[in-house]
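>>> sequence and predicted structure, then a few things I'm wondering about:
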Amino acid sequence: MDTEALRSFVRAADLGQVGHAAAELGVTQQAVSKRVAGLERELGVHLFTRTARGVELTLDGQAFLPHARAVVTGVDRAVAAVRPGSRALRVDVLGLRSAQAVVLHDYWRSHPGTRLDVVTLKVEDPLLAAVAVESGEVDASFRTVIDRSALPRGVRMVHAFDSPLELLVGPRHPLAAARRLTPSRLREHRIWVPGITPRSEWAEFYHQLATDFDLRIDAAGPNFGNEVLQDTLADSPDVATLVGARDRYTWPAHHDLRRIPIAEPTIAYPLSLLHPDANPHPGLRPVVDHLRGLPCLPGDTWRPSWAPDPDPDPDDTTRK
């Protein structure tokens, strides 16, 4: 059944004038009349009677109107659900306590009314996140594909921001009283990062970090979540871990955990944003501008060799 014919019928019934319905729909009066006539032939009933004042619904027309209106409303909602300009911007983050989620929350708070849908794809391989962007499952993803040549043809990767790392320790750890630490002071200390997934961007990050600074990063054991990790740190005199300065963590007050900044150099985890190369969601451009307005890290910052270029790209398609 022709949905435009249904729409013409509904508007003519609401307005009582075929001419008024035509003007509102942006078509000729003849077009509306033909649509309604075709609908009547398909149904085998008369929907209107013509009067000197316009049109009036027949009994069949009265019975048909609420159903026709429901179909038209459903079609409009279906179109709105997939139209980039009217649906929420859907962005994938690594976790809802991650730096990406925190930064997106800051953006949302400073832009009231923004329609934003923050999700976490259940994938470890960043290439799978890139495929989700390509397919339209999400509009953007905070993941880094280290081998740019492996990116799907329709996906672009840009630098989002750098997240400085901090050492997280319990009160019995030898470094617990430090106000600030250099990477060299982390040597010989066990840095426990359970659950590092092979082929993930963070696996490559920690491998290069350990190599460049001669650190002992231990990924042994299953990952039972942040709460179990924090319990271990609170009771341990020798276990530490690394967390992002913007990552949101909470723990019981009696744990007395300490977050200690790392400097000279600052260790930065580079975060990238994957988005479609053509026709990105209109809501993405303001988010990218917000990311580029974040404070820069010090000049003596360590980033892995594969980190995307942090300089703004004037040819970024999100500016369209």
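Thanks, I have it.
>>> when you work out contacts or count neighbours from here on, use the C-alpha atoms and nothing else.
Will do.
>>> correct me, but R35 touches A5?
Yes: between R35 and A5 there is a contact at 4.8 Å, judged by Cα atoms under 8 Å.
>>> list the contacts for R172?
If a contact means Cα atoms under 8 Å, 6 or more residues apart in numbering, then R172 has A234, D235, S236, P237, D238 as its contacts.
>>> next one for the comparison:
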Amino acid sequence: MDLEAVRTFAAVAEAGQFQKAAADLSITQQAVSKRIAALERELGVRLFARTPRGAELTIDGQAFLPHARELLRAVERAVASVRTGRRPLRVDILASRGAASGLMRGFHHAHPEIDLDVVMLLDIETAVASIRSGAIDASFRAVAAPGRPLPEDIESVRVLDEPLQLLTGPAHALAGARSVTVAQLVGHRIWMPGIAPGTEWGAYYDDLVAEFGLTIEATGPNFGSDALLETVADTPALATFMGEHIRLVWPARYGLRRIPVTDPAPVYPHSLLWHRDNPHPALAALRAHLAATATGLDAAGTWRPDWVLPR
């Protein structure tokens, strides 16, 4: 469908006259008539009836008008979505309840004037490909997995080292501890069904297991956080890891405990990734905000894999 003809139809409907619509569109009245005639031929109906007072919508014209206006609004949204400086800043946060979501909420609070479009992609390969294609402007990712260095055109900076906590039910052997050392976790079953092979967080936990001899099980289907919390609450033999900045809500009857892990404290390193040639002006504001609010980076007594992106 010729969108200029649709735009002309909407202008005539608004003006009530072909001549006034022509003036509003800065085209000739003959051009208006040709566009309307072509649109009527395409639709197979008459859209206007000529009267002494001008052009009045027919019943078909009245039916088509709201759809025509929606088409034009869709065009405006499509153009704005790719116009640098006018479209929202598109950022991948991986999960809605994770640390990156909290970082972006903090940015939005500091810069409410910046429009944001938040997405959630699964793996780092998809995120990097989306950054390089321009589908997104930036992504929060924990690490570059071993043997998978970032492309040369992708920049990165570490913005948060998030301490891990142990989450247990009330009957777990460690439920009463104020904190636990990594050594105390040896021999306990840590259940994390959300670990996906080949992802950067899968590589992180593989290294954590290799470094400290922990038992992390990723068996069974991943039914989401609600099912995980219910299972941990009801199963004394199971615990799970949770980032300090993850915000979850559960029924009080679960009696779940969040226990800091120490000596050393495993931290999950979050980095911001972006394309070095990305011109979106809000990207610079996001980077500056994260640099000003970064805390806990490279703190003493913490552990992270040696393949973490440099700060």
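Good, I have the coordinates. For clarity, every value in this text was computed on a predicted model and none was experimentally measured.
>>> from the contacts of R172 of structure 1, keep the buried residues only.
Neighbour-count burial (16 or more other Cα atoms under 10 Å) is assigned, among the contacts of R172 of structure 1, to A234, D235, P237, D238.
>>> and which of the residues you listed is nearest A219 of structure 1?
Comparing those against A219 of structure 1 with Cα to Cα places D238 closest, at 15.2 Å.
>>> what about the nearest residue to that closest one once chain neighbours are set aside, how many neighbours?
Nearest residue to D238 of structure 1 in three dimensions, chain neighbours excluded: H173, at 5.4 Å (Cα to Cα, 6 or more residues apart in numbering). H173 of structure 1 has 20 neighbours, counted by other Cα atoms under 10 Å.
>>> SS state for H173 of structure 1?
Judged by DSSP: H, G, I helix; E, B strand; the rest coil, the three-state class of H173 of structure 1 is coil.
>>> that one contacts S236, doesn't it?
Yes: taking contacts as Cα under 8 Å, H173 of structure 1 lies within contact range of S236: 6.9 Å.
>>> the residue nearest to D231 of structure 1 when sequence neighbours are not counted: what's it in contact with?
Using Cα to Cα, 6+ apart and skipping the chain neighbours, the partner closest in space to D231 of structure 1 is H255 (7.4 Å). Going by Cα under 8 Å, 6+ apart, H255 of structure 1 touches G170, P171, Q230, D231, A234.
>>> and the gap between the first one and I262 of structure 1?
With distances defined as Cα to Cα, to the nearest Å, the gap from G170 of structure 1 to I262 of structure 1 amounts to 16 Å.
>>> next one: the second one
Per Cα to Cα, P171 of structure 1 is found 18 Å from I262 of structure 1.
>>> between those two, which is the more surrounded one?
Set side by side, P171 of structure 1 and I262 show more neighbours around I262, with 23 against 18, by other Cα under 10 Å.
>>> burial of the spatially closest residue to that one that is not a sequence neighbour, as a residue count?
For I262 of structure 1, ignoring the flanking residues on the chain, the nearest one in space by Cα to Cα, 6+ apart is L181 at 4.8 Å. When neighbours are counted by other Cα under 10 Å, L181 of structure 1 registers 18.
>>> wait, isn't L181 of structure 1 in contact with T266?
No: the pair L181 of structure 1 / T266 is not scored as a contact, 9.4 Å apart, by Cα under 8 Å.
>>> what is the nearest of the buried ones among the contacts of R172 of structure 1 to L291 of structure 1?
A234 (33.9 Å).
>>> wait, is the closest one part of a helix?
Yes: judged by three-state DSSP, A234 of structure 1 forms part of a helix.
>>> neighbours around the nearest residue in space to it that is not next to it in sequence, how many?
Nearest residue to A234 of structure 1 in three dimensions, chain neighbours excluded: G170, at 4.4 Å (Cα to Cα, 6+ apart). By the measure other Cα under 10 Å, the count of residues near G170 of structure 1 is 25.
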